[in-house]
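Trainee: Predicted model, plus sequence, below.
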Amino acid sequence: MAKKKKDPQSDDEAGTSGEASVRKRKKGDQNEDFEMVDKDEVPDENKPTEPKKAPKIFTTREIGKRYLPREEYLALCIREMLIYLVFMFIVALLAAGHRSKSEYYLSRVMTKLFVETKFQTLTTSEIISYNDINTLEQTWEYFDYYLINTYWDYWYSYTERIYPVLDEDKGIFYENKLMGRPRLRQLRVRNDSCTVPEDFRLMFANCYAEYSSSSESRETYGPGNSSAWSFKSASDLKSLPITGEISTYGGGGYYLDFPDTMEASNNTIRELFQNLWLDRGSRALILQFTTYNTNENIFFTLQLLLELPPTGGVLPYYKIHVGKYLRRDLWDFVLLGFTGLFALFVIMYTVEEIYEFLYFKWYYLSSFWNFLDLVILILSYITLGYFVYSFMVISDEIPHLIKTTSTHACFDNVNNALNSYVTYLAILFFFAAIKVLKYMNFNHSMHQMQTTLSRATKDIACFSVIFFIVFITFAQLGHLLFGSQVQDFRSFVTSVFALLRTAVGDFDYHKIENVNHFLGPLYFFAYIFFIYFILVNMFLAIIIDTYSEVRTSIRDQTKELHTGDIIGQWFRNLLKSCGCGRLVAKYNEPQTAGTEPSPTEDIQNLLRRCGFTEMEIDLFFAKFDIPRDKAISQEEMRNKLLTNLQSDAGKPQVIPEGQERDELGETLMARIRVLEDNITEVNYKIDLIDNKIDAIQQIRSRKRTAQADT
């Protein structure tokens, strides 16, 4: 029998058992004989190291499982879980507190008014919306229609002008007051920002490239008599860059703030149109304004971006910012108080993680949950930093922006600060919710699921490399084949998302088929075959195989307590203290009834001791139609066995006779001899290893004796 080397990590189990004994091998013959001796009889260098105990206030789940008894460890897990659920509740409350249904309703009605509402063009008499704009003519006509939606000087109808609106009621939908003036801003590129090929220099004198900071034009053009014709930097305008479909556009440019009346705005727009404000050098047109709804205390910012690519035409895009910047309700101050509690929790978890790192040293980095704790802490500090930053920006700029009436009130810095805070808060909530899985080990089934995921992680990670190589190859192939004509494949990134959408059935097959009647269907069916029929099923096979292994290994072990058992025990004690002992007795009846081993468990244990595998045990129970996972009485089992044996007795049995029986016996005897030879060889190798170990121990003892003599 071979000796098994003890794992160093098994000290946890030794600590929990509380036994102060180790194994000692007796010298003598080659047979392995072990006896239990006390730790005090073992030399100091051979004593097993006990886990270091931490102070109770710093004892965490990872530290406690090294030396605490099982019940104390589970009680510690429950306490840690309850504290973490409080932390999760605070994070969820902060994340949900910055979003409301009113913000969605305001965004919806504003989007329908300025983006989805259709208008009729004067040149072609087409009925289009903002998203349908494709030419510069439609762009100028949209401005005329847009101005009607901005100025609400009369009730019900601006054309009839029957009921004038009071100054305090003037605003979009009569409820949303404009903060300052709407601003129209243009970004341009130089006429020499690209090079014309020599063959076409007689046809084209100028070349206008795609927008970038290096190709941006900052020269005065046109009449040059106002800010609409003179460039202003982003620091002068206090605006931030905006990202569209083609490029990211800077915060500077040529701008125009609309007057306070519709007639004056029409005259200004007409002047820009007549002096050719938009030409070949124009690359982006941005229309931006901010409103405030006093009923809901909500600020709304709309950015309408019209991109003019080098290929010609117009690509519409819009962006919305909604948020509460003023604290006036009780709920706003409640959120402020919970933010303080959130900061205290972050400090507490920081101290815990620092102590765990000092306790485990670099072994701390070997746990996935420790990495997740570090990610949560980093995101928490980033979130707190953005909260402080947004608080300072709002306190500094909002009072000034509210008082702005004659010029544009730029809320870019305020919007960016609050959006960054809410974004990181949402990401923090996502990772914090994942950590809840750490505490979901309530019962035997959840323990199996967690063990399956942990064991399959390595295989899944290795297979994911193959999966993503094949997936990225298909995405790049789709971009090269269909990117010039199909919108979903216009870039590599959009191709990746287009293929991901096939999982939910959101894929337009006819578009790629129209591009190429042969390669389109071939590409689609090859992707479905390799990704879904092969690779995705491989993922499932890895998980299923790992789950079967985990279930088999756990089935052989003795069932241990889980957090659900401890919670149930506490609940029963609570019922007893409340005088509900009868309920506890009824609850314990099925528990006590199942404590004695059932006949099926006896048979399983007997077959395992005889060397049968789990598959062979399953086949045995299936052959005699005995449920393995269900309790069954001895009488029922006896009847099932007799019934199956009687049914088998009536069947004709084919028994080999004569020469066939002799040949079968010789074959079996040959196999037995081969097996005996293999066993003999294994025993010989074990004896060699045992002799080498004895020799090494003798050499070490001689060295120690020599050192002691010197």
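Mentor: Arrived safely. Quick caveat, the model's predicted, so the values are computed rather than measured.
Trainee: Please make it C-alpha for all contacts and neighbour counts, starting now.
Mentor: Will do.
Trainee: Work out for me the element Phe300 sits within.
Mentor: Element membership for Phe300 (DSSP states H and E) is strand 298-307.
Trainee: starting at the chain centroid, how far to the helix or strand where Thr600 lies?
Mentor: Secondary-structure assignment from DSSP H and E places Thr600 in helix 599-609. Centroid separation between helix 599-609 and its chain, computed with C-alpha atoms, centre = their mean, to the nearest Å, is 44 Å.
Trainee: Stretch 277-296 too?
Mentor: 35 Å.
Trainee: What of stretch 85-93?
Mentor: On C-alpha atoms, centre = their mean, the centre of stretch 85-93 falls 18 Å from that of its chain.
Trainee: Check stretch 338-349 too.
Mentor: For stretch 338-349, the distance to the chain centre is 23 Å (C-alpha atoms, centre = their mean).
Trainee: Run through the helices of the stretch 401-550 of the chain in chain order.
Mentor: Ranges of helices within the stretch 401-550 of the chain are 412-435, 444-482, 492-500, 509-515, 519-527, 537-556, based on DSSP state H, counting those that start in this stretch.
Trainee: which outside residues touch the fifth one?
Mentor: Put plainly, it is helix 519-527. The contact list for helix 519-527 (C-alpha atoms under 8 Å, 6 or more residues apart in numbering) reads 474, 478, 509, 512-514.
Trainee: Can I get the helices of the stretch 401-550 of the chain in TSV including distance to Val334 and mean neighbour count?
Mentor: Formatted as TSV, these follow (distance: least, C-alpha to C-alpha, whole Å; neighbours: other C-alpha atoms under 10 Å):
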stretch	distance to Val334	mean neighbour count
helix 412-435	17	18
helix 444-482	37	16
helix 492-500	40	18
helix 509-515	52	16
helix 519-527	52	15
helix 537-556	45	15
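Trainee: Among those helices, which comes closest to Phe34?
Mentor: helix 537-556 (25.1 Å; C-alpha to C-alpha).
Trainee: quick check, Leu240 in a helix?
Mentor: No. Counting by DSSP: H, G, I helix; E, B strand; the rest coil, Leu240 falls outside a helix, being coil.
Trainee: mind listing what it touches?
Mentor: 234, 250-251, 412-413.
Trainee: any idea which helix is longest in this structure?
Mentor: helix 659-709 (DSSP state H).
Trainee: Could you export the helices of the stretch 401-550 of the chain as CSV, including distance to Asn266?
Mentor: Converted to CSV, the helices of the stretch 401-550 of the chain look like this (distance: least, C-alpha to C-alpha, whole Å):
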stretch, distance to Asn266
helix 412-435, 26
helix 444-482, 44
helix 492-500, 40
helix 509-515, 43
helix 519-527, 50
helix 537-556, 63
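Trainee: Next up, a structure to set beside the first:
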Amino acid sequence: MSAPQEDPAFINETKEKWNRVRNSAITFLALRTEKYLALKQARRARLVECVLYIGFTIIFSYVIIAARDTSKAFNHAQGVREYLIGTEIPSLPGKTFDTVATISELWFWINEVLVERVIWSQGNDLRYPILGNNQFIGPIRIRQARVMELQCKMPPALAYRGSNCYNEYSDATMERRKNPPGTSWPLYGECARMSPTLTDCRNWTSYNPGYGWVPIDSFAGTTYGGGGYEVELPVRKSDTLLLLKDMQKYEWLNDNFTRAVFFEFVLYNPNSNLFLSTLLAVEIPPSGGMVPSTALRVVDLYPQGRKSSQQATALFYLVFGMVIVMTVAEILMVLKHGRDFLKDGYNLITVINIIFFFIVYILDLNSLTTSSKILSKTSNVNDPAIAVKIHQTAYIAKLVYNFNAFNAFLAWLRCLKYMDLISDRTERITATLSACASSVAALLVIFGIFYAGFSIAFFAAFGQDLYRFRTMGMTCLSLFDILMGGGNLQELVQYNKVLGPLLFVSFVVLMALVLLNMFLAIIVQTYSHVCERMEKDQSEVSSSVRWVARKGARSLLKMIFGSGKKKNVVEKQKDDSLLNESELRIIWETDHDAFEVMGISRLSQFLDIADTTGENEMELSAVQDHDKKLDGNQDQGTNEEISHLLMKLLERTSAVMLEQKKLRGIVEGSRPTSRVANAKP
């Protein structure tokens, strides 16, 4: 690029200014060139890492969203929930499945809601859909878990009343015997005398080990397994009503022996190509009463049937490949840095993220394998074992969703690592979060001590009276709700006029007013310290990335909106302490050979290296500061010698290149009047 020649006075003045500072400036630029090249390499590596990881996070997030069509899944589950659970029992106005409290009320729900709404057909199979086009996969099962009658140690004053008791459900107390003691169930072979249409009753009078574990969320944390005394409802409504009548007559369900009743079936909707695992449970604790619960899990067992599912599956394998690459990269980093690798919190997040990714892929592989076997041509979908496998697969799919939710949070949390590339403000915020981690951890220890004490106190004072404090886990959650402003003081005072207000006020004052304000004070103080530190010492790589981004944005805006017509006369720089872009272009033409020896081969590269303000300007004060720094160095003689040798080398190289150009001009028969850019000897 040729120098501006419209103003010779300006060019001469620029050359004079350059000659005054040339020696110091050349040394300054030589060191900046080395630093520039190192920063360029580090900047490129950081940008590549940032772009790849954020791209991976976006693709992974899309896979989570696309793989789970929440609107269809919600509508599918909600429709069945309202159809069975939200319907009132005709004989018991106001009563629904969620509010049944006795065995008799449960029988009313079974006969008047479950049978009437599920087995409405008089057909001979289960292909008749319900609630639109929801078709049954396998039979409808009712299963109960029972306990044995045991001898308990009772107070002597009450011993005359008997010592029989019925404990909680466990492997030691569960009943497995055929026609267990205490029941009036018919013996095997007597079923034909009960009803002419029923010839076999052994399925509900004998223990069935089941077809595998059926997952259910127990309010008491009990695992019931997949076995029990069960019955498969006939496909005809009339047969079903006769069967249920006989079961009720012989007290198949009992308040003392029965600990849980399960209603299990699977629905398939071809319109949405989704399966619905339906598990309704009623648990009967030893203290009496009933605790109903539901688990409606929608699962996509046949992704090949939907285009969106196929795309999500393809992206799923793409993400898996990216996880493999990320794993290899992290292993190489561990081998390179050793234990220091885990000292960085972001690296620890990455390791946890990768572990959960592999757990998800193992569970997904298991689900895909199971679903392919279930839906194969040789599979009998009316087999009860198939329905149990669908229940299990739906539960695994639920686990996958939970792990993916945690993975998504960790993946986006790690994006904070690259926030310093956006602006100095985001860098300060992320640096504050990292710097205050140790102080916040210390505060959390104190917070945990107070929180544990208050949790035990509230549980002991209100655990028997208030539902929200019935367990330690619920108490901890309820206290957090109080901490966020959701407390009900009147409710506490109603059940304990002394401890209610005392514990409530103490908790709010200590936890909300004191400890939370200490937390805010730590954040504010750390932010102030970070701002002071960053004003003195900023990350060179982050600053370099932001600097390049600003220059690129400025150039893009000029390209879009235009910069107006070029001026024929270059304005003189009023500030003599700066070398503006026009002056730097003149200097580039003047000392091009010296800069080329230093490794600066392009004008744009020279402008980037010389730029100290971000506006394509070079501050001469930066050169002076560099000289002072060299003068203050302990090894001053060595620095001066290096500077002297560098200048001699540059001057010698420039002289040799100039002589070669003159000789070339003589050979060509004409004396050059202007220098040729980028000439090579």
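Mentor: That came through fine. This structure is a prediction, so every number in the text was calculated from the model and none was measured.
Trainee: one step back: Met110 of the first structure: which of the contacts of helix 519-527 of the first structure is nearest?
Mentor: For the contacts of helix 519-527 of the first structure, the nearest to Met110 of the first structure is Tyr509 (34.4 Å; C-alpha to C-alpha).
Trainee: The closest one pairs with which position in the second structure?
Mentor: Under the alignment (TM-score structural alignment), Tyr509 of the first structure pairs with Leu489 in the second structure.
Trainee: Please name whichever of the helices of the stretch 401-550 of the first structure is nearest to Lys640 of the first structure.
Mentor: helix 537-556 (24.6 Å).
Trainee: And for that closest one, what's in contact with it?
Mentor: Counting by C-alpha under 8 Å, 6+ apart, 448-449, 451-453, 455-456, 459-460, 463, 614 sit against helix 537-556 of the first structure.
Trainee: one more time with 6 Å, if that's ok
Mentor: Thr452 (C-alpha atoms under 6 Å, 6 or more residues apart in numbering).
Trainee: Verify the stated contact: Arg188 of the first structure with Arg280.
Mentor: No. Here Arg188 of the first structure lies out of contact with Arg280, judged by C-alpha atoms under 6 Å, at a distance of 8.8 Å.
Trainee: quick one: what's aligned to Leu433 of the second structure in the first structure?
Mentor: Using TM-score structural alignment, Leu433 of the second structure sits opposite Leu453 in the first structure.
Trainee: mind listing what His644 of the second structure touches?
Mentor: With C-alpha under 6 Å, 6+ apart, His644 of the second structure has no contacts at all.
Trainee: Check the gap between it and Glu49 of the second structure for me.
Mentor: From His644 of the second structure over to Glu49 of the second structure the distance is 41 Å, taken as C-alpha to C-alpha, to the nearest Å.
Trainee: Could you do Glu589 of the second structure as well?
Mentor: Shown here: Glu589 of the second structure relative to Glu49 of the second structure, a distance of 37 Å by C-alpha to C-alpha.
Trainee: Between these two, which is the more surrounded one?
Mentor: Glu589 (17 against 13; other C-alpha atoms under 10 Å).
Trainee: which helix is the longest one in the second structure?
Mentor: Max-length helix for the second structure by DSSP H is helix 8-67.
Trainee: For the helix or strand that comes right after that one, buried residues please.
Mentor: Remark: after helix 8-67 of the second structure, the chain's next helix or strand is helix 70-84, criterion DSSP H and E. By neighbour count on 16 or more other C-alpha atoms under 10 Å, the buried set for helix 70-84 of the second structure is 73, 76-77, 80-81, 83-84.
Trainee: again with stretch 370-379 of the second structure
Mentor: Applying 16+ other C-alpha under 10 Å to stretch 370-379 of the second structure flags 370-371, 374 as buried.
Trainee: For Tyr325 of the first structure, which non-adjacent residue is spatially closest?
Mentor: Ile394 (6.6 Å; C-alpha to C-alpha, 6 or more residues apart in numbering).
Trainee: Please say which position in the second structure the one you found maps to.
Mentor: Match for Ile394 of the first structure (TM-score structural alignment): Ser371.
Trainee: Okay, strands next: where are they in the second structure?
Mentor: 135-146, 150-151, 164-165, 229-232, 258-269, 274-283, 291-299, 578-579, 618-619 (DSSP state E).
Trainee: What range does the last one cover in the first structure?
Mentor: The reference is to strand 618-619 of the second structure. The aligned range for strand 618-619 of the second structure is empty, by TM-score structural alignment.
Trainee: cool, and the third one?
Mentor: Residues 206-207 of the first structure are the counterpart of strand 164-165 of the second structure, counting by TM-score structural alignment.
Trainee: ok, and what's touching that stretch?
Mentor: Counting by C-alpha under 6 Å, 6+ apart, 191-192, 194 sit against stretch 206-207 of the first structure.
Trainee: Give the buried subset of those as a ChimeraX selection command.
Mentor: Restricted to buried positions by 16+ other C-alpha under 10 Å, the ChimeraX selection for the contacts of stretch 206-207 of the first structure reads:
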select :191
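Trainee: sorry, back to before: can you pick out the most distant pair from the buried residues of helix 70-84 of the second structure?
Mentor: Ala73 and Leu84 (17.0 Å).
Trainee: ok, back up a step: just send the buried residues of stretch 370-379 of the second structure back as a markdown table, with distance to Val235 of the second structure too.
Mentor: Output for these, formatted as a markdown table (distance: C-alpha to C-alpha, whole Å):
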| residue | distance to Val235 of the second structure |
| --- | --- |
| Thr370 | 27 |
| Ser371 | 25 |
| Ile374 | 22 |
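Trainee: Give the buried residues for stretch 99-112 of the second structure.
Mentor: 100-101, 103, 105-111.
Trainee: Oh, that last question was meant for stretch 42-58 of the second structure, not what I typed.
Mentor: 42-43, 46-47, 50, 53-54, 56-57.
Trainee: How about stretch 274-293 of the second structure?
Mentor: Buried, per 16+ other C-alpha under 10 Å, within stretch 274-293 of the second structure: 274-286, 290-293.
Trainee: what comes into contact with it?
Mentor: So stretch 274-293 of the second structure is contacted by 98, 101, 259-268, 294-300, 391 (C-alpha under 6 Å, 6+ apart).
Trainee: Could you tell me where that stretch falls in the first structure?
Mentor: By TM-score structural alignment, stretch 274-293 of the second structure lines up with residues 298-317 in the first structure.
Trainee: Distance check, Ile54 of the second structure against Arg146 of the second structure.
Mentor: 54 Å.
Trainee: just the contacts of helix 519-527 of the first structure now: which is nearest Asn588 of the first structure?
Mentor: Distances from Asn588 of the first structure to the contacts of helix 519-527 of the first structure, taken by C-alpha to C-alpha, are shortest for Phe474, at 58.8 Å.
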